[in-house]
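>>> my questions concern the predicted model and sequence given below.
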Amino acid sequence: MPEDARPYPSASPLNGKDLSQLLTTAHQLCESRGTRLTPIRRKVLEILLREQRSLKAYELLDLIRAIQPGAAPPTVYRALDFLVEQHLVHRLDAINAWAACMDAAGNHHDILVVCTRCGAVAELSDPALSRQLAERVAQSGFRLVSSETELRAECSTCGKTQDVCSNSSAVL
């Protein structure tokens, strides 16, 4: 990994921060931008931070309904849209899910590595690689419309627990 590439989160839970500290930072960022972190938005962010993995919208809805039984899909989608706009959450097109940004007040994460088995996400910042990619895209006659690149991968935990049957060609 290049010297300026930084993976997030670190091995420690919540990137070395406690949940209340991350939520306070999110609240302060919203206030400084003239927006509000409403209770439902805060709860969606809290769930994503606590889970430390990506979640699909209906998984989030189920967790919200445990607290707010009347919650409906548009409520969760609106909260997610807001959190993405505020760069507090990443939208993961590769797996149709969302993950909390573990360093919202810090570096921009231009590369997201997504485990397609468990939903774990690593946030990477590699400006040199991103510039090189943008240049190559421009050389091919295109213009990047998003600054985030998603890489589908398998995390080390899932790699260790790979199903033995998936590598065999046994005939029943």
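It's in.

>>> CA atoms for contacts and neighbours, from now on please.
Fine.

>>> the spatially most central residue of the chain: what secondary structure?
For the chain, Ala99 is the residue whose C-alpha lies nearest the centre (Cα atoms, centre = their mean; 2.7 Å). The three-state assignment at Ala99 reads strand, by DSSP: H, G, I helix; E, B strand; the rest coil.

>>> comparison target, given below:
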Amino acid sequence: MMQIDSVIQHAEQHCKQRGVRLTTKRKQVLSALVQSNKALSAYDLIEHCKELFDQSIPAMSIYRILEFLETEHLVHKLSLANKYVACAHICCSHGHGVPQFLICGKCNKVKEITIPASTIDELKQNAQQAGFTLVSQQLEMNCVCDDCLKDAA
């Protein structure tokens, strides 16, 4: 699990270098995502911010904050689950491959892994041959985590 203080510090530095601010509420939302080991919806984040920071943040503000954090590559929106996760690579200073998300359909736990760009290139070619254009390189896979699998046994 990521160290929250370290993540926030790196995120602040990232934002400062890009000429934008990581406000207190943006930090709170990012912290809530980092502390969670699963994907959270905007409404989950409203509850988390109430519990963790005693802050009541309106839904529209949460959505604007998430949009900012996504634009700054600090969080990822998972279309499959319509939820958000903190980027696993906030503290890294080097480039990574294409993100792929393994999402547990039972408990919403998410694991971000990277796949080689060559795999995406192959997928793009296959899509083009089928008459489609790949719009997003982000891959999301509906899975069951080992913990949920054990619980089901």
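Ah, there it is. Since this is a predicted model, take the numbers as computed values, not measurements.

>>> overlay the chains and give the TM-score.
Here the TM-score for the pair of chains, by TM-score structural alignment, normalised by the length of the second structure, is 0.89; 148 aligned residues with a Cα RMSD of 1.6 Å.

>>> pretty sure the residue nearest to the centre of the first structure sits against Leu48.
Yes. Judged on Cα atoms under 8 Å, Ala99 of the first structure makes contact with Leu48 at a distance of 6.0 Å.

>>> contacting residues for Val34 of the second structure?
Taking Cα atoms under 8 Å, 6 or more residues apart in numbering as the contact definition, Val34 of the second structure lies against Met2, Ile4, Val85, Ala86.

>>> do the same with Cys104 of the second structure
Shown here is Cys104 of the second structure, whose contacts under the criterion Cα under 8 Å, 6+ apart are Val110, Asn142, Cys143, Val144, Cys145.

>>> try it again at 10 Å.
38-39, 81, 110-111, 141-149 (Cα atoms under 10 Å, 6 or more residues apart in numbering).

>>> can you check Ala134 of the first structure too?
Residues near Ala134 of the first structure by Cα under 10 Å, 6+ apart: Ala128, Ser140, Phe142, Arg143, Leu144, Ser147.

>>> do the same with Val144 of the second structure
Remark: with contacts taken as Cα under 10 Å, 6+ apart, Val144 of the second structure is in contact with Leu102, Ile103, Cys104, Gly105, Lys106, Cys107, Asn108, Lys109.

>>> can you tell me what it aligns to in the first structure?
With the correspondence set by TM-score structural alignment, Val144 of the second structure lines up against Glu154 in the first structure.

>>> and the strands in the second structure, which stretches?
Per DSSP state E, the second structure carries strands over the ranges 75-78, 83-86, 98-104, 110-115, 139-143.

>>> out of those, which one sits most buried?
Here the criterion is mean neighbour count by mean count of other Cα atoms under 10 Å, and of the strands of the second structure the winner is strand 83-86, at a mean of 24.

>>> against the first structure, where does it fall?
Alignment note (TM-score structural alignment): strand 83-86 of the second structure is matched to residues 97-100 of the first structure.

>>> ok, average deviation of the matching stretch from the second structure?
By mean Cα distance after the TM-score superposition for the first structure, the fitted stretch 97-100 of the first structure averages 0.6 Å away from its aligned residues in the second structure.

>>> and Val114 of the first structure? What does it align with in the second structure?
Using TM-score structural alignment, Val114 of the first structure pairs with Ile103 in the second structure.

>>> spatially nearest residue to its match (excluding sequence neighbours)?
Take Ile103 of the second structure and drop its neighbours on the chain: the residue closest to it by Cα to Cα, 6 or more residues apart in numbering is Val110, 4.7 Å away.

>>> list the contacts of the one you found.
Applying Cα under 10 Å, 6+ apart to Val110 of the second structure gives the contacts 36-40, 78, 84-86, 101-104, 140-143, 145.

>>> ok, back up a step: any common contacting residues for Ala99 and Leu48 of the first structure?
Overlap between the neighbourhoods of Ala99 of the first structure and Leu48 consists of Ser54, Leu55, Val89, taking contacts as Cα under 10 Å, 6+ apart.

>>> need the strands of the second structure in a markdown table (columns: distance to Val20 of the second structure).
A markdown table is the format used below for the strands of the second structure (distance: least, Cα to Cα, whole Å):
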| stretch | distance to Val20 of the second structure |
| --- | --- |
| strand 75-78 | 16 |
| strand 83-86 | 18 |
| strand 98-104 | 24 |
| strand 110-115 | 26 |
| strand 139-143 | 28 |
